[in-house]
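> Below are the sequence and a predicted model for it; my questions follow.
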Amino acid sequence: MDQPIAPFEAWFGLSMLPHWHLHAWLMFAIWIVLIPAVVALTRFGKPPPTAVGIPKGSPKLGRKLYWFTLHRACLFVLTVISVAAGLMAVAASNGFSGTLHAVFGIGTLVLGVLQVVGARWRGTHGGRDPEQGTPNRPVFTRGDHYDMTLRRRWFEACHKTVGYFALVCAIGAVATGLSQYWKIGIAIALGFVIACWMVIAIVLEAMGFRHDTYLSNFGTGAHHPFNKARIDTISGDGAT
């Protein structure tokens, strides 16, 4: 039988019963449905590359930048909610239980928090400045992203890799959680949703919805630093 959560009684004088089914469905919705949806939006929602890219000052929720705005805002909110739900689960268990589910769960939350905190190290943006120059003589400002500095390269490598590992840990947390607290509905939904995401990714990839982030942001011109570096590498001029 469920027992009241002792820490909440001690700290706030509240007697609360843990509702594990709500915890399970909430974490499933956040980490298996909503966060992958945001990741898919970021991967496949960028505008097709153009000659001019995305000018500075474009509306944050406009057609060209909504994918980035939602990526940042939604992942922050969802991570905060999941951390709060995770801490309540730890309190309900009277501390870290040491089970495999707890290891996967804490790992997911730690990686999620690292994603939010680590975003501060993405560096400056740079790129075409619409307030300077003319359409025929555009002015480009320096920036970590525009120049693809070493800082930006390390940030992208860490951000993408940690993000994918967080999703793997989340799947592990759900699977091991089912071994402790079996919910047939979540088990069926887990298999169905994972299959759906696989099909969606394949279809969108095949239809050409995945666009290079640098090309979408800054344009297709060969004079842009990272475009030029890639052309040199392909031609052999930048080979080491």
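Noted; the coordinates are in hand.

> C-alpha only now, for contacts and for neighbours.
Fine.

> Would you map the helices across this protein?
6-12, 20-28, 35-44, 66-92, 100-118, 144-147, 150-180, 184-206, 213-218, 225-235 (DSSP state H).

> Quick one, which of those gets closest to Arg128.
Of all the helices of the chain, the one in closest proximity to Arg128, counting by Cα to Cα, is helix 213-218 (7.1 Å).

> tell me which residues of that closest one are tucked away?
214-218 (16 or more other Cα atoms under 10 Å).

> Alongside the first one, take a look at this:
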Amino acid sequence: MSTDSQLPRRRFYDVSSKEHVVISSEEASHTPIPVKGLTSEVSIYEPLLEKFHDLHQSVNHFYKTSVLEYQNLTHAAKNEIQNSKNYLNENFVVGNEYEMKEKLVPSVFYSLIGFYTGRIVTNPHNWNSVIFGTKSLLGKITTSLPSRLLFPIALGAYTFENQTPITYQRVGAVVKHDVLHKDTIEIIDIGKQEVEKTRKLFNDLSETIDLTLQKQIHRLRQYAVDTWPF
């Protein structure tokens, strides 16, 4: 009998199987035994990576959108500035170079003087004197609310018109066509027509009075010549 047959057979259990399997010592010597900790397994946390990916996409989209918006705003601002320059050049500068270069600044300065002069004249505190008080007719008219609102503007506009008449006309045309509403323009035109009618009426009345006075003076002279011969 051989020596191997006399040795007792040792029993081993396969840990990888749920059932206990008896293996011999020869099989056990060739079976690898798993050792915990010799290998490391890298686990990837997919939800966290998805969050970082979404955050990166959001930041990238925000950056690109901001750059495009900035470029659009810059381009629009340049276009507006150029359009404003062209508008001013077409409506005020062309054909009016002398007033715009030589007389505009002094005209604006004189207009401001006229405006503040009107403010001083219509100020009620400046009428507290013995001769011209606020209770007098002239003081009431001058310090009334319409006078305080309109007289300074009218005086400043009159000064600006006298200093730079062409620029004044162009400013009026621009305000009429590009600023005021159509209904407001119609009201202003009606007011101008009424003013012209009133002015014509006063002119006709003045001419009639002048002719009447001339005729009366001529009659008096003729009467004097006929009555008192010299």
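Yes, it's here. Please read all numbers here as calculations on a predicted model, not as lab measurements.

> Got a TM-score for the pair?
With the length set by TM-score structural alignment, normalised by the length of structure 2, the two chains reach a TM-score of 0.24; 96 aligned residues with a Cα RMSD of 5.9 Å.

> and Gln132 of structure 1, how many neighbours does it have?
12 (other Cα atoms under 10 Å).

> what number of residues lie near the spatially closest residue to it that is not a sequence neighbour?
Counting by Cα to Cα, 6 or more residues apart in numbering, Val139 is the residue found nearest to Gln132 of structure 1 once chain neighbours are left out, at 5.9 Å. When neighbours are counted by other Cα under 10 Å, Val139 of structure 1 registers 14.

> and what of Gly172 of structure 2?
Count around Gly172 of structure 2 with other Cα under 10 Å applied: 13.

> distance of Leu78 of structure 1 from Ala102 of structure 1?
19 Å (Cα to Cα, to the nearest Å).

> which strands and helices sit next to the lengthiest strand in structure 1?
For structure 1, the longest strand by residue count, based on DSSP state E, is strand 127-133. Secondary-structure packing of strand 127-133 of structure 1 (3 or more Cα pairs under 8 Å, 6 or more residues apart in numbering; DSSP states H and E): strand 138-141.

> Touching the strand it packs on from outside, list them.
Contacts to strand 138-141 of structure 1, defined as Cα atoms under 8 Å, 6 or more residues apart in numbering, come from residues 126-130, 132-133.

> most neighbours, which of the residues you listed?
Gly127 (25 neighbours).

> wait, that residue sits on Tyr214?
No. Assessed by Cα atoms under 8 Å, Gly127 of structure 1 is found out of contact with Tyr214, at 10.2 Å.

> Now for the two: what residues contact both?
Shared contacts of Gly127 of structure 1 and Tyr214, defined by Cα under 8 Å, 6+ apart, comprise Tyr146.

> quick one: which helix or strand includes Gln193 of structure 2?
Per DSSP states H and E, Gln193 of structure 2 falls inside helix 182-227.

> swap that for Glu161 of structure 2, sorry
Judged by DSSP H and E, Glu161 of structure 2 forms part of helix 145-163.

> so what does that helix touch, helix or strand wise?
Secondary elements touching helix 145-163 of structure 2 (3+ Cα pairs under 8 Å, 6+ apart): helix 104-121, helix 165-174.

> Ok, which of those helices comes nearest Ser84 of structure 2?
For these, proximity to Ser84 of structure 2 was assessed by Cα to Cα; helix 165-174 is nearest, at 13.3 Å.

> and the closest one, what does it pack onto?
Judged by 3+ Cα pairs under 8 Å, 6+ apart, the packing partners of helix 165-174 of structure 2 are helix 145-163.

> report the angle between the axes of the helix it packs on and helix 104-121?
160 degrees (axes from the mean of the first three to the mean of the last three Cα atoms, to 10 degrees).

> Give me the distance between Phe68 of structure 1 and Ile186 of structure 1.
Look at Phe68 of structure 1 and Ile186 of structure 1: by Cα to Cα, they are 30 Å apart.
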